[in-house]
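Trainee: Dropping a prediction and its sequence here:
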Amino acid sequence: MPTMQVFVRFNSHHSFPVDVDSSWSVLQLKEVLAARQQVPPAEIRIIFAGRELRDSFIIGECDLASHSIVHVVRGRPQLSVEAQVSSSSSQEPQSLTRVDLNPQEDGASASNTSHGAAHRHPHFFVYCKQQCKDVQPGKLRVSCATCKQGTLTLNRGPGSWDDVLLPGRIQGRCQSQGCQGTVAEFYFKCAAHPTQEEDTAAALYMIKSNTQDVPCMVCEEVSTPLILFECEDAHTSCLDCFHTYCTTRLNDRQFVQDATLGYTLPCPAECEDSLIKEVHHFRVLGDEQYERYQRFGTEECVLQMGGVLCPGRGCGAGLLPEGETRRVECVRQGAQGCGLVFCKDCLEPFHQGECRPQMEQLFGAENRIAVDPESALRSRWERESEETVRQTTKPCPNCKAPVEKNGGCMHMTCPRAQCRYEWCWLCETAWNRDCQGDHWFG
């Protein structure tokens, strides 16, 4: 007979492992636990994933995977509303990991939405931060919002993502002694490996099993899972193309800084009202790129607030200067700040008078390193490179971001999504009719 190990938390104390047989009834498991804890089996109640398991249920049919955590409380049965309904019917208890939170059209269920996918089972997907560091199938669990224990029995199961992501939507009854909690608090865990009770994962509700065999909008391949954008047309993308899309936009700093949602992206088709609301989806970038994403988002937030980023080498601290002064000091505070005093307008070491052109400052004497004259004669690339930079790069007159010109007309558009300032490469002022008529092409 197949056996497995589950972890039992008795009266909210520490967990201990118990070897069980998947063919056992819940009553048999109670008898084993009663003998170990020296209490009558009739006074033991087993709670798993928001439901009290009836004595007649079979362990293997309760979605109890190996290394699952079950909560055992002592006391006479006081079933929740849903458990009472189950006890009077022949239906098996529905696990939280089998609940479909995705709304179906025309009453269709997730199991029959596609002719060739009827055997597929919908999954929750999460980003596992502890071990996998990747997108994985997830499992939904619930605890009491008051005592934080998994001893709450639900009045009803969740029927939508709002039910599990928004607090206070579903009520229940906590069965822990002395706790009067009635509010359910849902969380997700990675289903790809055994987890500790404190191990949680980020829910990625836009990632779904491709039960309808829909092709990716970019590569047109049919794959699963995929990401479903929240636009009116419900565009889809495979995870590889979504990764490429995010990386490309990140490299070009084309993310959008939304006041409510943060640093995010719209559907690749640029659909209206399609900004990604849960930024944990950008975890698919991987740890290194996600760290860049967080840093760029912070920097963009500082810039939108009228701040500046310290130009000190290896610093980049976000600063919010007060008043109209051009003098900014990156104050040292603990491990933060480098002490540099610089000009707010040109981001060079602070100076009196007008700022010099940015490229002259970049290659000014104060920024040069000591070079042997003979070495300079043998190495002319530095000068040529400097000249290339001077000719092909200028700061945006509006936000000072460097803009490269590679052929084309003199009509420039700042590449930063939050700026998009249109200006003339020659005049370095806002693009106007005079520029268009006098020197559009030089």
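Mentor: Sure thing, it's come through.

Trainee: only C-alpha atoms for contact and neighbour calcs from this point on.
Mentor: OK.

Trainee: Could I get the contacting residues of the spatially most central residue of the chain?
Mentor: Centroid-nearest residue in the chain: His280, 0.4 Å away (criterion: CA atoms, centre = their mean). By CA atoms under 8 Å, 6 or more residues apart in numbering, His280 lies in contact with Tyr127, Ala202, Ala203, Leu204.

Trainee: and it, how far is that from Val99?
Mentor: Counting by CA to CA, to the nearest Å, the separation of His280 from Val99 is 22 Å.

Trainee: now swap in Thr260 and tell me
Mentor: 30 Å.

Trainee: do Phe282 as well
Mentor: Counting by CA to CA, the gap from Phe282 to Val99 is 25 Å.

Trainee: Neighbour count: those two, which is higher?
Mentor: Phe282 (22 against 16; other CA atoms under 10 Å).

Trainee: tell me the contacts of the more buried one?
Mentor: So Phe282 contacts Cys246, Tyr290 (CA under 8 Å, 6+ apart).

Trainee: which residue ranges form the helices in this structure?
Mentor: Using DSSP state H, the helices of the chain run over 26-37, 81-87, 161-165, 239-251, 287-304, 358-362, 373-378, 381-392, 433-439.

Trainee: next, the one to line up against it:
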Amino acid sequence: MSSIINAIKSILHSMLQLFWFGKKTITNSLSIYIKTSGGSTISVDLDPTWDIKNVKEIVAPKLGLEPEEVKIIFAGKELGDNITISECDLGQKSILHAVKIKSRPKLPQPRHSLIDEDEEQGSKPLCETLRDTMFSNEDGSRNSANAEDDSSSTKVDKKVHFYVFCPTCKALKHGKLRVRCHFCKSGAFTVHSDPQNWNDVLIPKQITGLCENSPELCANLLDNLEPTFAEFYFKCSEHTSLGEQDQAVPLYLIRPNLSNVPCLACADVSDPVFVFPCPEGHVTCLDCFRQYCITKLNERQFWQHPELGYTLACPAGCVDSFIKEIHHFRLLTDNQYAQYQRFGTEEFVLRSGGVLCPQPGCGMGILVDDPDCMKITCINGCGVMLNICF
């Protein structure tokens, strides 16, 4: 008898959901994909003013579940019912994950956990919980220029701004932080704690979490070797999502100017700025950084670092200030960046004991493996014969 009553309630609930959805008017359609734990993908149109509870009511019937049996995961967080779509900073074709709630043992909370017991049933997305002050410096310390006005900087409570080089847009763009399982790469992953600085984001295996895709496999429960870790990556916020493999390079040295620090070169205050990775955290505006790069490039004064490649250091001469992520040089024009790549390749060839073809318009780099070889021919099409002397 109870099974019949439950079946009737389920049918009535589904009818009410369809009636509710039919009555809803989408004033600003946002096309979203929802991936399920079963591997299927559902395409839905959502209104940014709707909340996650509304999303569950739409998705649950398609999964044969009740809304209270579904949790929605996005960017490493189980989203609370009262969170609106607009708060999630979703773009067109973004992906949410719908997972059936299942009982599981309570996991221990790791370091600097921001998850309270009252929030276990859902929380805010990362774009709402992270603040720019967390990412002002990699180690959380303050540079000398910022230390002058401690009172003003502590009042800043802006949402975090990330900057990326987007390979699709081929330009500097605003970025979005995303999370997936370090082992299986599934986006159905919830972090145990928010990242607190750039080290948490850029260095692997800093923050643990729960993978809803295959917790037994990802947590290595059979041999108990290590916990399941979060893998952070970035997406461009200015073009339609191309799926979960759509990624952009984080330009983590470009940051908001929280304390209005003047440029080291022109003394103007601008936003955003380039912060050199030196202990002093010297700041330049983006225009002066570009000019610095162009000047050094024209004079062929980039440094061929054995580990980092063709790069630059802080113009103030600070130690340990080389730029590690060379995509920051994509702030140059396409022609200038092509020149940067050519000069870097030539420097590598010369430092490796090779030679450059002297034919005008060629410049092919040649590495000779045989020390007994006295003559070689350039195979770049020019056919120049070179005499090699060691």
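Mentor: Perfect, thanks for sending it. Remember, it's a predicted structure, so these values are computed and weren't measured experimentally.

Trainee: average offset between the strand ranked longest in structure 2 and structure 1?
Mentor: Ordering each strand of structure 2 by length in residues (DSSP state E) puts strand 171-181 first. Taken over the aligned residues, the distance from strand 171-181 of structure 2 to structure 1 averages 1.1 Å (mean CA distance after the TM-score superposition for structure 1).

Trainee: Provide the aligned range in structure 1 for that strand.
Mentor: On structure 1, the counterpart of strand 171-181 of structure 2 by TM-score structural alignment is residues 134-144.

Trainee: Determine how far that stretch lies from the middle of the whole chain.
Mentor: Centre-to-centre, stretch 134-144 of structure 1 and its host chain are 14 Å apart (CA atoms, centre = their mean, to the nearest Å).

Trainee: Also stretch 284-297 of structure 1?
Mentor: 10 Å.

Trainee: Buried ones in that stretch, by neighbour count?
Mentor: Val284, Leu285, Gln289, Tyr290, Tyr293, Phe296, Gly297 (16 or more other CA atoms under 10 Å).

Trainee: Same check on stretch 315-332 of structure 1?
Mentor: Gly316, Ala317, Gly318, Leu319, Pro321, Arg326, Arg327, Val328, Glu329, Cys330.

Trainee: Now do the same for the fifth one: its match in structure 2.
Mentor: Under the alignment by TM-score structural alignment, Pro321 of structure 1 pairs with Val368 in structure 2.

Trainee: ok, for Lys344 of structure 1, nearest residue in space, not its chain neighbours?
Mentor: Arg326 (4.8 Å; CA to CA, 6 or more residues apart in numbering).

Trainee: do Met374 of structure 2 as well
Mentor: Ile388 (4.9 Å).

Trainee: Quick check: the aligned residue for the one you found in structure 1?
Mentor: Using TM-score structural alignment, Ile388 of structure 2 sits opposite Lys344 in structure 1.

Trainee: Verify the contact between that match and Glu324 for me.
Mentor: No: the pair Lys344 of structure 1 / Glu324 is not scored as a contact, 9.5 Å apart, by CA atoms under 8 Å.

Trainee: just to revisit the earlier point, need the contact list for the residue nearest to Met374 of structure 2.
Mentor: Cys373, Met374, Lys375, Ile376.

Trainee: got it, and Gly243 of structure 2?
Mentor: Lys93, Ser94, Ile95.

Trainee: Can you lay out those residues as a markdown table showing neighbour count and distance to Asn257 of structure 2?
Mentor: Putting the contacts of Gly243 of structure 2 into a markdown table (neighbours: other CA atoms under 10 Å; distance: CA to CA, whole Å) gives the following:
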| residue | neighbour count | distance to Asn257 of structure 2 |
| --- | --- | --- |
| Lys93 | 19 | 32 |
| Ser94 | 18 | 29 |
| Ile95 | 24 | 32 |
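
Trainee: Strands - which of those land there?
Mentor: Checking those against DSSP E, those in strands are Ile95.

Trainee: For Leu79 of structure 2, state which of the contacts of Gly243 of structure 2 is nearest.
Mentor: Ile95 (13.4 Å; CA to CA).

Trainee: Map the closest one onto structure 1.
Mentor: With TM-score structural alignment as the criterion, Ile95 of structure 2 matches Ile69.

Trainee: Likewise for Lys205 of structure 2?
Mentor: Checking TM-score structural alignment: Lys205 of structure 2 goes with Gly168.

Trainee: Touching, that match and Gly181? I think so.
Mentor: No: between Gly168 of structure 1 and Gly181 there is no contact under CA under 8 Å: 11.5 Å.
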